[in-house]
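Enquirer: just need the structure, nothing else, for what follows:
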Amino acid sequence: MKATGRAHPIQGLVKYHGLRDPARNVPYHDSISVCTAPSETRTTVAFGHDADTCLVDGDPVDDEGFDRVTTVLDAVRDRAGLTSGARVESVNTFASNVGLGASASAYAALAVAATAAAGLSLSRRELSALARQGATSAARSVPGGYAQLRARLPAHECVGERLDAPFTEEVRMVVGMVPAYKRTSRAHAETPASPFFDARLAAVHETLAEARDAIRGGDFARTFALAERDSLSLLATTMTGPDGWLYWRPETVRLYDLARRLRDEGLPVYFSSDTGATAYLNTTAPHAERVAEAVEALGLDSHVWRVGGPAERVDDHLF
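Expert: The predicted structure follows:
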């Protein structure tokens, strides 16, 4: 009763903050993201233990994370008729809690591993709904590639759906690392109280439709220009919540300025950030090396990533 799952984190393109059903992780509106590779989370689960335990990169997960892990495990146990505890171990090939979508890959990999370890065979939609119980964004990591989360009720209909994208192979995402710790759950609680939240909510459906059409049409510039604009919209609502939480750092602003400067020079480069100070400079394969060099000239570490595939079961266990 042991299995291992692997999933890629996500870059939000049209993002969400705020949950209209916090107990079930259902947001106020749809969202669109793209999985990033070769960054990945790998998770092994084994049932048959006295109690649940969870290690992430060799350390015990914090209390909030443990509660989210056991929520997923309990859903699997209920479905499989199991009563035993589970041993869970997970490793990331990238930094977590800095704005790189680690929660998405964490709970997508957990959903794949836990269901396989319990002897369950779930559809991709069912896996997406299960992963969402750990983190809303994990519902989009399950199908991989470009995916849209449908913020539907009842909750089992709130799942990630793959979007066809004819430009997948040419896209590169240059990560500018700004290692400032953050916790996304804080933003979900803060953002709906912003005076700009209702305005964002009113506009986001048109943005979603534009982004979906751009992705399906293979329009790189339009897709990632929308992601850049949406990053600024998200920042405006987050930093105007009750606590005035500004998660960008001076380095983040420099990355934003760099994207605009390179674009003025004729390069296809667009800034994007999720909840955190780390940012992506989205570009195409022929220009990725030059963009990465420009990021490192700012004194920041960089990674060049491509579009990642769906969450899947793998054979190399962690224990």
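Enquirer: use CA for all of it now, contacts and neighbours both
Expert: Fine.
Enquirer: where exactly do the helices run in the chain?
Expert: Taking DSSP state H, the helices of the chain run over residues 63-80, 102-117, 124-132, 138-141, 184-190, 197-216, 220-238, 250-264, 288-296.
Enquirer: most neighbours per residue, which of these?
Expert: With neighbours taken as mean count of other CA atoms under 10 Å, these reach their highest mean count in helix 138-141, at a mean of 36.
Enquirer: tell me the gap between that one and the middle of its chain.
Expert: Averaging C-alpha coordinates over helix 138-141 and over its chain gives two centres that are 7 Å apart (CA atoms, centre = their mean, to the nearest Å).
Enquirer: against which helices or strands is it packed?
Expert: Contacts of helix 138-141 with other secondary structure elements, assessed using 3 or more CA pairs under 8 Å, 6 or more residues apart in numbering; DSSP states H and E, are made with strand 31-37, helix 102-117, helix 124-132, strand 146-149, strand 160-163.
Enquirer: show me what the first one is packed up against.
Expert: Spelled out, that is strand 31-37. Contacts defined by 3+ CA pairs under 8 Å, 6+ apart place strand 31-37 against strand 10-14, helix 138-141, strand 146-149, strand 302-307.
Enquirer: redo the helices of the chain as JSON lines? Include distance to residue 170.
Expert: Conversion of the helices of the chain to JSON lines gives the following (distance: least, CA to CA, whole Å):
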{"stretch": "helix 63-80", "distance to residue 170": "35"}
{"stretch": "helix 102-117", "distance to residue 170": "23"}
{"stretch": "helix 124-132", "distance to residue 170": "26"}
{"stretch": "helix 138-141", "distance to residue 170": "20"}
{"stretch": "helix 184-190", "distance to residue 170": "30"}
{"stretch": "helix 197-216", "distance to residue 170": "13"}
{"stretch": "helix 220-238", "distance to residue 170": "9"}
{"stretch": "helix 250-264", "distance to residue 170": "17"}
{"stretch": "helix 288-296", "distance to residue 170": "10"}
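Enquirer: could you also give me the structure for this second sequence? I'd like to compare it with the first:
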Amino acid sequence: MSEKGLSILARLGSGSACRSIPDGFTEWLTGTCNDDSYSVSIANSEYFEIYDLIVMVKKEKKEVSSTAGMEKFNPYFYARLAEVNENLNFVRKGIIEKNFKLLGTYAEKDCISMHTVMMNSGLFYWEPETLKIMKEVWNLRKNGIECYFTIDAGPNVHVLCLHAHKEKVKERISELNFEILESKPGGKARVIKEDLF
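Expert: Next up, the predicted model:
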């Protein structure tokens, strides 16, 4: 099966799963039907060394899916749709040009926009600890440690940073007593033959 076909198949199970099929930094193409919404690689996993420090606020499964949250009527939904492409263009440009400030600024902006729409639908994924971490990221940045946050439909915070600031960011977030999982862009999906256990 082609990479495109695998991405389409993965998307049928979970929308965001299609992004894990191609290599590295990927873009999920919108599409209008089953066969034209899939992900493509923008740059390989080694192209830009960005770390994703996932700060675990809550490990339980979310009660309401983000899809259900977006389906409710919301006066902010169409305003968000109008800005999504602009945000995406800046994030893509940030990746291609290795401009971390551009990428981070628009990833953070888009995150806040998405959660604003969901909150207006009555979906509050953020916990008090989520806001605490967001404010700490802003504080770190104000003090010259470049990092940005993004948050999926849930309370856990993804703190994006470059290698130069990774240990400093981890140290500061750890002082707040949160578990941190470290991640970075991975290679394309592949069949593995060895056991994990």
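Enquirer: of the helices and strands packed on helix 138-141 of the first structure, which is nearest residue 316 of the first structure?
Expert: Shortest distance between residue 316 of the first structure and these, using CA to CA, is found for helix 102-117: 11.7 Å.
Enquirer: so where is that closest one in the second structure?
Expert: Residues of the second structure matching helix 102-117 of the first structure by TM-score structural alignment do not exist; the stretch lands nowhere.
Enquirer: and that helix with helix 124-132, angle?
Expert: Computed with axes from the mean of the first three to the mean of the last three CA atoms, to 10 degrees, the direction of helix 102-117 of the first structure lies at 120 degrees from that of helix 124-132.
Enquirer: for helix 102-117 of the first structure, name the packing helices and strands.
Expert: Packing partners of helix 102-117 of the first structure (3+ CA pairs under 8 Å, 6+ apart): strand 2-7, strand 10-14, strand 41-49, helix 63-80, helix 124-132, helix 138-141, strand 312-314.
Enquirer: which part of the second structure lines up with the longest one?
Expert: When you say that, I think you mean helix 63-80 of the first structure. Using TM-score structural alignment, helix 63-80 of the first structure finds no match anywhere in the second structure.
Enquirer: counting by contacts, list what that helix packs against.
Expert: For helix 63-80 of the first structure, the contact count by 3+ CA pairs under 8 Å, 6+ apart identifies helix 102-117, helix 124-132 as packing neighbours.
Enquirer: to which residue of the second structure is residue 132 of the first structure aligned?
Expert: In the second structure, the residue matched to residue 132 of the first structure (TM-score structural alignment) is residue 11.
Enquirer: check the gap between that match and residue 5 of the second structure for me.
Expert: Residue 11 of the second structure sits 10 Å away from residue 5 of the second structure, going by CA to CA, to the nearest Å.
Enquirer: ok, residue 36 of the second structure next?
Expert: 10 Å.
Enquirer: so for residue 252 of the first structure, which of the helices and strands packed on helix 63-80 of the first structure sits nearest?
Expert: Comparing these by their distance to residue 252 of the first structure (CA to CA), the top pick is helix 102-117, with 18.8 Å.
Enquirer: can you list the helices and strands packed on helix 102-117 of the first structure in TSV and add distance to residue 20 of the first structure?
Expert: Supplementary listing: these in TSV, determined by distance: least, CA to CA, whole Å:
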stretch	distance to residue 20 of the first structure
strand 2-7	26
strand 10-14	17
strand 41-49	28
helix 63-80	18
helix 124-132	14
helix 138-141	16
strand 312-314	29
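Enquirer: re earlier: which non-adjacent residue is nearest the match of residue 132 of the first structure?
Expert: The spatially closest residue to residue 11 of the second structure, leaving aside those adjacent along the chain, is residue 18, at 4.7 Å (CA to CA, 6 or more residues apart in numbering).
Enquirer: and the counterpart of residue 87 of the second structure in the first structure, what is it in contact with?
Expert: With TM-score structural alignment as the criterion, residue 87 of the second structure lines up with residue 207 in the first structure. Listed by CA atoms under 8 Å, 6 or more residues apart in numbering, the contact partners of residue 207 of the first structure are 14, 226.
Enquirer: run the last query once more with 6 Å
Expert: By CA atoms under 6 Å, 6 or more residues apart in numbering, residue 207 of the first structure lies in contact with nothing.
Enquirer: so for residue 116 of the first structure, which of the helices and strands packed on helix 102-117 of the first structure sits nearest?
Expert: Shortest separation from residue 116 of the first structure across these is recorded for strand 2-7, at 5.8 Å, computed as CA to CA.
Enquirer: now do the closest one: everything it contacts.
Expert: When contacts are taken as CA under 6 Å, 6+ apart, the neighbours of strand 2-7 of the first structure outside the stretch itself are 40-46, 105, 108-109, 112-113, 116-117, 311-314, 317.
Enquirer: could you find the closest non-adjacent residue to the corresponding residue of the first structure for residue 155 of the second structure?
Expert: Under the alignment (TM-score structural alignment), residue 155 of the second structure maps onto residue 277 of the first structure. Leaving aside its chain neighbours, residue 277 of the first structure sits nearest to residue 248 (4.5 Å; criterion: CA to CA, 6+ apart).
Enquirer: great, nothing more from me.
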